[in-house]
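Peer 1: sequence unavailable; structure follows:
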């Protein structure tokens, strides 16, 4: 996404794309329904914890580790194969995201470095820093042209400046751009998808749209499957108005599905079934 040009707030300009305002309103209504549930007034911490677990499961599934929810819930050792490492990384990132909210608006690049450090768990020499020219990227499920290190550095800096400056863009738009830009750039050697989705979560919570983190967008990204997720991402990478609007709408629908998931959890708790 270009961050230059005459418009001082390019993220706000995306809010005027066809269908985006409708997505923003639909997301707001879905989030409000969860927060208005009577269970949220008494047991919101339980909903937050369950949303974190389900969000981590969804994010791991999009990175190739599609485990059943109950397997994620019961497992305590994630030191086995590659899928176990991925699920463990997703769980760590979900827990870490909530600790980084106060830093995000002042130093988003520092937060991204921290997220990668947590995801990689010190397993790589390149952990916590953007890749350099010639360094490989292990993100096999995202088959898109890979920007070179110079472009990555410039676009990361541009994204950082937009976050620090703030603006009038809806939270959905900002979250979608952060998520899409990180997946398009794949700035780290590994775990870019997990980091991108954790950063999206930080934006949604920190913006006040979902302050209790009970609407796990990762669930909604995973539900239609990886093919639909990657097809929407291609729209973002295209940079066209239609492609950007498609990606933002996809992210909006993901939040709605996450909200629906937590509403179902509220209903189960109300019935005494969970």
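Peer 2: The structure has been received and is ready for your questions. Please read these numbers as outputs of a predicted model, since none were measured by experiment.
Peer 1: for the rest of this, base every contact and every neighbour count on C-alpha atoms.
Peer 2: Will do.
Peer 1: counting by contacts, list what the lengthiest helix in the chain packs against.
Peer 2: Counting residues, the longest helix found in the chain (DSSP state H) is helix 241-271. Judged by 3 or more Cα pairs under 8 Å, 6 or more residues apart in numbering; DSSP states H and E, the packing partners of helix 241-271 are helix 20-35, helix 38-62, helix 171-185, helix 217-222, helix 226-238.
Peer 1: now do the contacts for the spatially most central residue of the chain.
Peer 2: With distances taken as Cα atoms, centre = their mean, the residue of the chain nearest its centroid is residue 197 (2.2 Å). Counting by Cα atoms under 8 Å, 6 or more residues apart in numbering, residue 197 touches 59, 179, 218.
Peer 1: most neighbours out of these, which is it?
Peer 2: Using other Cα atoms under 10 Å as the neighbour test, these are led by residue 59, with 32 neighbours.
Peer 1: pasting the second one now:
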């Protein structure tokens, strides 16, 4: 049985997640993806990295990051993570803790001491429980699983430095691996960034462990995915306008 299934009974959660899925499905039908899917994916990945760094308090203009003039280590780490996600897709469901350590090495190089890269700072028991939830889980709907992965990791912050970058990347890994977004076209980080006060507030609510707190987070996550789907559509429109 799906251990997270009861969360779908929280008020409005199933409806919100289904609506987000519908918006993603619509974005995946964009004409630009027929011939220019790689270009759309690359731009979505860049925007995801910029948004993720901004959510860590390191905000830069997209144009500056694209132009290569931003040397901030957190932003550079977010870019490395965005580039490295594809190489961890198969590892994630087999060895989640190893994949998380690799994400932290990518995200935190130049931010934390070398000896701390990939090393947990605490919460090992709860991380083990999360790893057990992820490993081989083909029962939980992908969007629900990604939301819980993200929330657990930003609540625990089990790594030094930009742990939020790791949390958002792990959620994205979940969506890619489980086939919700196999091409990496949905930059959920952009949705979180556009709704940052809600993102922070609902994450704090989740950390309380109450049903209302979890519901708040899941509703936010669905809204962020919906925003990200709309961003994919905008990217597709921009790509078609330039070809």
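Peer 2: Yep, that arrived. This is a predicted model, so every value here is computed, not measured.
Peer 1: what's the helix or strand for the aligned residue in the second structure for the residue nearest to the centre of the first structure?
Peer 2: Counting by TM-score structural alignment, residue 197 of the first structure corresponds to residue 168 in the second structure. Using DSSP states H and E, residue 168 of the second structure maps to helix 163-177.
Peer 1: that helix vs the first structure, average offset?
Peer 2: Superposed on the first structure, helix 163-177 of the second structure shows a mean distance to its aligned partners of 0.6 Å (mean Cα distance after the TM-score superposition for the first structure).
Peer 1: got the angle for that helix vs helix 142-156?
Peer 2: 160 degrees (axes from the mean of the first three to the mean of the last three Cα atoms, to 10 degrees).
Peer 1: pull out the buried positions in helix 163-177 of the second structure.
Peer 2: 163-177 (16 or more other Cα atoms under 10 Å).
Peer 1: stretch 157-173 of the first structure now?
Peer 2: For stretch 157-173 of the first structure, a neighbour-count test (16+ other Cα under 10 Å) marks 158-163, 169-173 as buried.
Peer 1: measure it end to end?
Peer 2: When the termini of stretch 157-173 of the first structure are compared using Cα to Cα, to the nearest Å, they are 19 Å apart.
Peer 1: run the chain-centre distance for it.
Peer 2: Relative to the centre of its chain, stretch 157-173 of the first structure is centred 15 Å away, using Cα atoms, centre = their mean, to the nearest Å.
Peer 1: just stretch 153-165 of the first structure next, same as before
Peer 2: 17 Å.
Peer 1: what's the closest of the buried residues of stretch 157-173 of the first structure to residue 54 of the first structure?
Peer 2: residue 172 (20.1 Å; Cα to Cα).
Peer 1: the closest one pairs with which position in the second structure?
Peer 2: With the correspondence set by TM-score structural alignment, residue 172 of the first structure lines up against residue 143 in the second structure.
Peer 1: figure out how far the longest helix of the first structure is from the centre of its chain.
Peer 2: Counting by Cα atoms, centre = their mean, helix 241-271 of the first structure comes out at 12 Å from the chain centroid.
Peer 1: repeat for stretch 59-66 of the first structure
Peer 2: 13 Å.
Peer 1: what range in the second structure matches that stretch?
Peer 2: The aligned range for stretch 59-66 of the first structure is 52-59, by TM-score structural alignment.
Peer 1: only the buried residues of that stretch, if you could.
Peer 2: Across stretch 52-59 of the second structure, burial judged by 16+ other Cα under 10 Å covers 52-56.
Peer 1: next: stretch 209-216 of the second structure.
Peer 2: 213-216.
Peer 1: read off where it ends up in the first structure.
Peer 2: Counting by TM-score structural alignment, stretch 209-216 of the second structure corresponds to 239-246 in the first structure.
Peer 1: other residues contacting that stretch?
Peer 2: For stretch 239-246 of the first structure, contacts defined as Cα under 8 Å, 6+ apart pick out 1, 14, 17-20, 232, 234-238.
Peer 1: just confirm residue 177 of the second structure contacts residue 87, I think it does.
Peer 2: No: the criterion here is Cα atoms under 8 Å, and residue 177 of the second structure misses it with residue 87 at 11.0 Å.
Peer 1: pipe the contacts of residue 197 of the first structure into JSON lines and attach distance to residue 44 of the first structure per row.
Peer 2: What follows is the contacts of residue 197 of the first structure, written out as JSON lines (distance: Cα to Cα, whole Å):
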{"residue": "59", "distance to residue 44 of the first structure": "22"}
{"residue": "179", "distance to residue 44 of the first structure": "26"}
{"residue": "218", "distance to residue 44 of the first structure": "19"}
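Peer 1: closest one to residue 112 of the first structure out of those, please.
Peer 2: residue 179 (11.5 Å).
Peer 1: wait, what's in contact with that closest one?
Peer 2: With Cα under 8 Å, 6+ apart, residue 179 of the first structure has these contacts: 196-197, 199-200.
Peer 1: quick check, nearest of the residues you listed to residue 68 of the first structure?
Peer 2: For those, the nearest to residue 68 of the first structure is residue 197 (19.3 Å; Cα to Cα).
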